[in-house]
Structure formats: C-alpha cells, structure tokens
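Colleague: Got a sequence here, can you build the structure:
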Amino acid sequence: MWKKHYLVGGLESLVTNIQLGFGSKRKILKRIIAEHWNPGTAHLPLKIQAQNISNAVCNLFAERAYNQSLTGEWIVYAQHEGQNYYLCLALHKEGDDPKKVNDIIFDRIKHGCLYEFPFLYLQLGIDQNDTTD
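Modeller: As a prediction, this is how the structure comes out:
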C-alpha cells in the first residue's frame, strides 16, 4: 500500500496549512502579532494593524506552497505489475482516534476493493478463503 498527499481546495485545507505554518505552540503566530501589534505600531489605525497581521498569516500559506510543503489528504493506491491502482481517498482525521487511521483505511480497502482487485489479497495478507468479516 502506498499513499500520496493531494491538496484539497477550500477553506479547511487553507486553515490546516496555515496552522502548520504557525509552528509548535504557535510561536510564529505570536511573533507575527508581536511584530504588528505593539507600542511601535500604536499610531496605525486598528484596521491597518489587522490587515498587516492578516497578510503575514496568509504569507505562511504562500511560503509553504513555495517550499512545496503544503499538506493535504491522502490518495491511497497499490502497485501491481508496474501499474498504480488507486483505491481510496482518506482524510488525516479519519475516525475519532488518530492512532486508528491506518486501520480505518485498511478496512475501507478490504471491504471495498478486494473484489475488483484480487491481487490485494496477497498484498494485504488476507486469506482468499476467509469468509469472516
């Protein structure tokens, strides 16, 4: 099994990448706010201060794009005889428990793809004669 990131358009993807750009403990966000909302910028109208903060935050997304570090969701595929077989799309936040994401994706593929792609039995280590589940 293989997975690659694909970038989903929309607000959720934008927010996720900006949050990642903030860094651990939002250090970068705190730095941006401190740079643009401090006694030295007190003479600026609040609208301008807010706009400067907004621009700096949006630049985090642009920097991640420039550095090719945008993150998205997953497209899961299997390789067989030199071909890629695309099996499902998956979110990083599948289910309630982040530790079970791979299990959820595995079950989705097991229940939705084995009939169409029998070579998956071997790749997934599933007995073709097992009728349970």
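
Colleague: going forward, measure contacts and count neighbours with C-alpha atoms only.
Modeller: OK.

Colleague: Contact partners for the spatially most central residue of the chain?
Modeller: The centre of the chain sits closest to G72, judged by C-alpha atoms, centre = their mean, with a distance of 3.3 Å. Going by C-alpha atoms under 8 Å, 6 or more residues apart in numbering, G72 touches H5, Y6, L7, V8, S13.

Colleague: Counting neighbours, what do you get for the second one?
Modeller: Which is Y6. 14 (other C-alpha atoms under 10 Å).

Colleague: Tell me if I'm right that it and E73 touch.
Modeller: Yes - counting by C-alpha atoms under 8 Å, E73 is a contact partner of Y6 at 5.5 Å.

Colleague: tell me how far the host helix or strand of H111 is from the chain's mean position?
Modeller: For H111, the element it lies in under DSSP states H and E is helix 101-113. Taking C-alpha atoms, centre = their mean, to the nearest Å, one finds the center of helix 101-113 at 18 Å from the center of the full chain.

Colleague: Alongside the first, I'd like the structure of this one:
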Amino acid sequence: MNEKSPSTNAQKIFINSVDKTEELQSFAEAMGLNRTIPGRYSSLFLVDLFAHMEIFGVNPFKIMHEVEALEGCGRASSTKPPSLFDKLPLRGLWHKHYLGTGVPGLVQNIRNGLGKEGLEKLIIAELSGGEITPEMMNKFTHELVHGTYIRRAEDNKLTGEWIIFAKHNGENFYLCLGGHTWGDEYIAARIRELCVPEFPFLFEDHKPA
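Modeller: Take a look at the predicted model:
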C-alpha cells in the first residue's frame, strides 16, 4: 500500500517531458501540503495546483484555504459544504468548491444569488418611482454586485471550481482539481490513470467508471 506523498515518492514528475520533480517538491513545501495533508495528496493534485497557478493565474492559497478548512485547521469556508458525487463516473468521490480567479466566478455567484426573479425584484426595489438618478444607479450597482455576493458568502453558498477528494478511514485524500465544465468522464479518466495506481486502497470498493 503506497501512501507516500509526491514529496517522498521516488517517482519523478514530468510536465511536457521536463523533469519538474524538484520544483514541485519545493512548491509543495511552500504551500504547506506536507504539513497539512502529509501522505494524502496525489501527484496529480500537486501538478494541478501548480498548473492552475502558472497557467490560469489562480491563487493556490485560495485552494489551500479550502483544504485547510476541510482539515479543520484553517479559517471557516465561505463556499458550499463538501458534497458526494452520486452519479457515475465519479460516484463515491467528494468535491469541495474553491473560489477561482476573475470575472466568470463573480458573475456565476451573482447569477446564482439572484435566482430567476432576483434581478427584476432588485430593479423594482431600487430603480422604480420616478426619474433614475446617478445615486440610484450607484446604489443599484452596489447591491447587485456587492450585496448579492456578500450574502452568499455569509450563507456559505459561494460556488466555484472543485477540489476532488476521497475519504478513507476518516481521512481525506486529495486527488485532483476539476470543475463544472471539465466533464465528469474526463475527470474520471485522469483519476483512473494517475490516482488509482498511486492510492489503490482508496478504490477497493469503487473505482471511477
């Protein structure tokens, strides 16, 4: 049974045929992976964390904040509680949202917060009753963006991309990152290829289909 973390695993990690093992080990230490979840993160999770920072500009500490919250050693999370995948091909695995970077994540949370009729109700509440003034528009914009987002944060309902993990003997094992637009089949294929060989004991009862 191999429960070693990538930082202690003798196997090298290559990205685009370039040996990134040493760089990734240093990155893992800087992120506190070996302090927070020693032996419980896959090489794929480490590479995903690094790639999201390098390629997509995602702040990796946002992801680690959610990991620490799951582990009970950090600040409380403002995103949705972790939930179990109940459909194939990811059935039996868990996911936790983390806040991504940029406008798309903000827009999605505002859209979710408003719901089907929220925008119409807000327009009636803030912009009805006569001539629309700049002050009214400023208040409307502030409530639309800031108010909606803050309420979802206070209710722990912010959504985002996914941290995908498995549970084993009361502990979380972190497999990879993912998201709504990635496609469950693609995520499952990555886990089958790269995580099952590394942590086979996690998949004795269920393997990504």
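
Colleague: So for the helix holding H111 of the first structure, what gets flagged as buried?
Modeller: Of all the residues in helix 101-113 of the first structure, those buried under the rule 16 or more other C-alpha atoms under 10 Å are V101, I104, I105, I109, K110, C113.

Colleague: and of these, the nearest to I126 of the first structure?
Modeller: Using C-alpha to C-alpha, K110 comes nearest to I126 of the first structure of these, at 8.8 Å.

Colleague: Counterpart of the closest one over in the second structure?
Modeller: The criterion is TM-score structural alignment: under it, K110 of the first structure has R192 as its aligned partner in the second structure.

Colleague: got the contact list for that match?
Modeller: With C-alpha under 8 Å, 6+ apart, R192 of the second structure has these contacts: K207, P208.

Colleague: Enumerate every residue touching the alignment partner in the first structure of E161 of the second structure.
Modeller: Using TM-score structural alignment, the partner of E161 of the second structure in the first structure is E73. Residues near E73 of the first structure by C-alpha under 8 Å, 6+ apart: H5, Y6, L7, V8, L89, A90, L91, H92.

Colleague: Which helix in the first structure has the most residues?
Modeller: The residue-count maximum for a helix in the first structure (DSSP state H) belongs to helix 46-66.

Colleague: buried stuff in that one?
Modeller: Across helix 46-66 of the first structure, burial judged by 16+ other C-alpha under 10 Å covers Q49, N52, I53, A56, V57, C58, L60, F61, A62, R64.

Colleague: now do stretch 24-39 of the first structure
Modeller: Buried, per 16+ other C-alpha under 10 Å, within stretch 24-39 of the first structure: I28, L29, I32, I33, E35, H36, W37.

Colleague: do the same with stretch 199-209 of the second structure
Modeller: F199, L202, F203, K207, P208.

Colleague: swap in stretch 17-26 of the first structure?
Modeller: For stretch 17-26 of the first structure, burial by neighbour count (16+ other C-alpha under 10 Å) applies to N17, I18, Q19, L20, G21, F22.

Colleague: residue in the second structure matching the third one?
Modeller: Across the two structures, Q19 of the first structure finds its equivalent in R111 of the second structure, going by TM-score structural alignment.

Colleague: gap between its match and F173 of the second structure?
Modeller: Distance of R111 of the second structure to F173 of the second structure, given as C-alpha to C-alpha, to the nearest Å: 32 Å.
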